[in-house]
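Visitor: Okay, here's the prediction I keep looking at, along with the sequence it came from:
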Amino acid sequence: MRDRLEQYQGVCYLTVIFAGLMAGAYLPGIAERLAPWLWPLLGVLLYVTFTQLPLTRLRARLVSPRFLVAAVLGNFVIIPLIVWGLVQTLPDNPGLRLGVMMVLLLPCTDWFISFTHLGRGDAALAVAFTPLSLLLQIVLLPAYLVTFLGHEALVGLFRRELLLAFGGLILLPLTAALITGIWVRRAPRRNALIARLGDLPIPLLALVLFVVAAGQVNEVAGSLGLLVWLLPVFVAFLVAAVLLSWLMAWGFRLSVVQGRVLAFSFGSRNSFVVLPLALALPAGLEVAVMVVVFQSLVELFGMLIFLWLVPNRLFPDKAE
């Protein structure tokens, strides 16, 4: 079953995204009913993903200095410069520019792990990198917000949401997966449970994609005039991210599976964490909400392309 799901996962994801867009557009009230399910579904998705990883060897994954330098340099030095350059092409609208900066400056700390797993990357390495990524985001936020945005007052709000997301979407599922692993090791016959859980990441991710698409399509539909400016920026960002991952993997002599982690880390952003921040912005910056929502939809389609492009063309197995 798992092989069949992996073979057709792209078609599956594309189908549920379009179904979600149609449901959100034509079924009144569905966005409000689905919204409370998003984070629980993400938590379950990450729990199932973690059960498939060699969690007991995470400490060994941290001793990969070349990967860590490449990931940190790319995510926190080069990509912010790329984002700053892309923002210069936008109209001089404070809310528009703030929204783009907010959503593109911070790398994802949750579902990029699942995409890495499904894209045949080193998901255990992705898990090991996540705490460092979160720490750097918290430390560098003041510099980003002041230098790029001029919004020092948002620092505390950003830090609170990042910590809540890390606790709810990383620590809790990771702890549950570790407990499950200990329970399974006490009786070998329980290994069948882990095998069954291994069939669930693709269906669960499909549910997450459906909820995101259905819940956010109306936000985007109300600001179609701005999408002409935003779509090229978000597409250019994904192209830059995938090219940067290839260049840095080559320059730092990373393995194929490490290069795949870089690609998904560079390409996926912290939109689910940033959205509550956008909703809390003061009057006059409301357009930032639409920017964050639209970026998450563009990223959905981008990750579908990444799931095929990264393991099959950018970092194919034969490259080892």
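Guide: Yep, that arrived. All of these numbers come straight from a predicted model, not from anything done at the bench.
Visitor: going forward, measure contacts between C-alpha atoms and count neighbours the same way
Guide: OK.
Visitor: How about the helix or strand harbouring Leu275, which residues are buried there?
Guide: Following DSSP states H and E, the helix or strand that holds Leu275 is helix 271-279. Buried residues in helix 271-279, counted by 16 or more other Cα atoms under 10 Å: 271-275, 277-278.
Visitor: Turn those residues into JSON lines, including distance to Ala195.
Guide: Output for the buried residues of helix 271-279, formatted as JSON lines (distance: Cα to Cα, whole Å):
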{"residue": "Ser271", "distance to Ala195": "31"}
{"residue": "Phe272", "distance to Ala195": "29"}
{"residue": "Val273", "distance to Ala195": "31"}
{"residue": "Val274", "distance to Ala195": "34"}
{"residue": "Leu275", "distance to Ala195": "35"}
{"residue": "Leu277", "distance to Ala195": "38"}
{"residue": "Ala278", "distance to Ala195": "40"}
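Visitor: returning to what we had before: what's the helix or strand just after the helix holding Leu275 packed up against?
Guide: Going down the chain from helix 271-279, the next helix or strand is helix 287-309, by DSSP H and E. Under the contact criterion of 3 or more Cα pairs under 8 Å, 6 or more residues apart in numbering; DSSP states H and E, helix 287-309 touches helix 9-26, helix 94-105, helix 111-118, helix 201-221, helix 224-251, helix 256-267, helix 271-279.
Visitor: Surely Leu262 and Leu73 touch.
Guide: No - with contact defined as Cα atoms under 8 Å, Leu262 does not reach Leu73; the gap is 10.9 Å.
Visitor: quick one, helices of the stretch 1-150 of the chain?
Guide: 2-7, 9-26, 30-34, 38-51, 58-61, 65-73, 79-87, 94-105, 111-118, 123-144 (DSSP state H, counting those that start in this stretch).
Visitor: Put this next to the first one:
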Amino acid sequence: MLRGGVRVLITLLFAVAILTGSLLGIAGLELPIDPLILVLVGAIFFTLRLGSLRSLRRAPRTILVALATNFVLIPLIALPITLALPSEALRLGVLIYCLAPCTDWFLGFTRLAGGDTVAGAALIPLQMLIQLLMYPIWMMLFAGESVAWMPETAGSTLVQWFLVPAGIGIAAQLLVPRRWRRLAIDGVDAAVPFIIAVVIVAIFAGNVQTILADPASFAWVLLAVFVFFALTFALGEGLARVFRLDHASHALVTMTTSARNAPLMLAVTTIALPDQPLVHAAIILGMLIEFPHLTALTHLLRRREVRHVLAA
């Protein structure tokens, strides 16, 4: 469990990362994002206690709650929110952003919040496959666009963003001599907040200029995403009570319903709709609220966990 002082330091670390990335972006400097995300996913899988995989047999309910929330309930929240935006392009961009649950960094925040990373790891390929298969349906329903999205494309994406880093992380753990394995896992585990911080710096550095391009229009986007996150948090709190989720399951559901898959959706949408810069910009803008939101959630969930432990 993270001590109170460590929790505060991690929160400050992420706040500094947001500020640093914004300043770098204003100065026109960028960092590569994709390799950093792959490193994060690999590090998370390196830190998984493989013996705990047996606990997955108790996790189907948590996984089903997460999937139903992300792909059934959240679309019902996102659609009316986007109707208030001032242009069709912005509405489509925010909708694409809201509909796709994150398949990488949410696991890092789940780990920091004391959540169930074993069930979270099982969610990654499921959520990635579902959103890739649903993407052409979303385009047809909400944009009137016919998008050819072949199964082999979804398969190659799964390999690149999940199987490769996950395989490397697990293989690296198994290659460490048993007597050093716990020390190595603890070391990488301690490095995860710093890896997330670097990812945050890279994302803000690469995208903060988007806000400066059209602040009036994009203020509406930021407001819509803020409302979306407020409603999804309330939804997660309600589901935790209805299904009586323990802290680990509650933290996982909260993080997977809060983090969105903006980088993958941006890449896919750039291919599907290459001449729609406002759609692309709206997807990017969501991340500028997402990371402060995830940072606040991490702090809140950790404080709640400490209260539960002290009360027990």
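Guide: Cool, got the structure. Keep in mind that this is a model prediction, so the values were computed, not measured.
Visitor: circling back to that earlier point, which one's more surrounded, Leu262 and Leu73 of structure 1?
Guide: Leu262 (29 against 13; other Cα atoms under 10 Å).
Visitor: Tell me the spatial nearest neighbour of the aligned partner of Ile168 of structure 2 in structure 1, not counting adjacent residues.
Guide: Under the alignment (TM-score structural alignment), Ile168 of structure 2 maps onto Ala176 of structure 1. The shortest distance from Ala176 of structure 1 to any non-neighbouring residue, by Cα to Cα, 6 or more residues apart in numbering, is to Tyr47 (6.8 Å).
Visitor: how much space between the one you found and Leu304 of structure 1?
Guide: Counting by Cα to Cα, to the nearest Å, the separation of Tyr47 of structure 1 from Leu304 of structure 1 is 21 Å.
Visitor: Compare these two (neighbour count), which wins?
Guide: The residue with more neighbours, out of Tyr47 of structure 1 and Leu304, is Tyr47; 25 against 17, by other Cα under 10 Å.
Visitor: Please list all residues in contact with Ala128 of structure 1.
Guide: Residues near Ala128 of structure 1 by Cα atoms under 8 Å, 6 or more residues apart in numbering: 58-59, 61-62.
Visitor: mind running it again at 10 Å?
Guide: Contact analysis of Ala128 of structure 1 by Cα atoms under 10 Å, 6 or more residues apart in numbering lists 55, 57-62.
Visitor: List which of those residues are still in contact in structure 2.
Guide: Using both residues aligned by TM-score structural alignment, their matches' Cα atoms under 10 Å as the contact test, the members of these still in contact in structure 2 are 58, 61.
Visitor: The nearest residue to Thr47 of structure 2 once chain neighbours are set aside sits in which helix or strand?
Guide: Nearest residue to Thr47 of structure 2 in three dimensions, chain neighbours excluded: Ile185, at 5.0 Å (Cα to Cα, 6+ apart). Per DSSP H and E, Ile185 of structure 2 falls inside helix 178-207.
Visitor: what range in structure 2 does stretch 229-242 of structure 1 sit on?
Guide: Against structure 2, stretch 229-242 of structure 1 falls on residues 220-233 (TM-score structural alignment).
Visitor: Now restrict the contacts of Ala128 of structure 1 to buried residues only.
Guide: Buried among the contacts of Ala128 of structure 1 (16+ other Cα under 10 Å): 55, 58, 61-62.
Visitor: would TSV of those with distance to Ala213 of structure 1 be doable?
Guide: Output for these, formatted as TSV (distance: Cα to Cα, whole Å):
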residue	distance to Ala213 of structure 1
Leu55	32
Leu58	33
Arg61	34
Leu62	35
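Visitor: What is the nearest of these to Ile202 of structure 1?
Guide: Leu55 (20.3 Å; Cα to Cα).
Visitor: Apart from its chain neighbours, what residue comes closest to that closest one?
Guide: Ala124 is the one closest to Leu55 of structure 1 (Cα to Cα, 6+ apart), at 6.8 Å.
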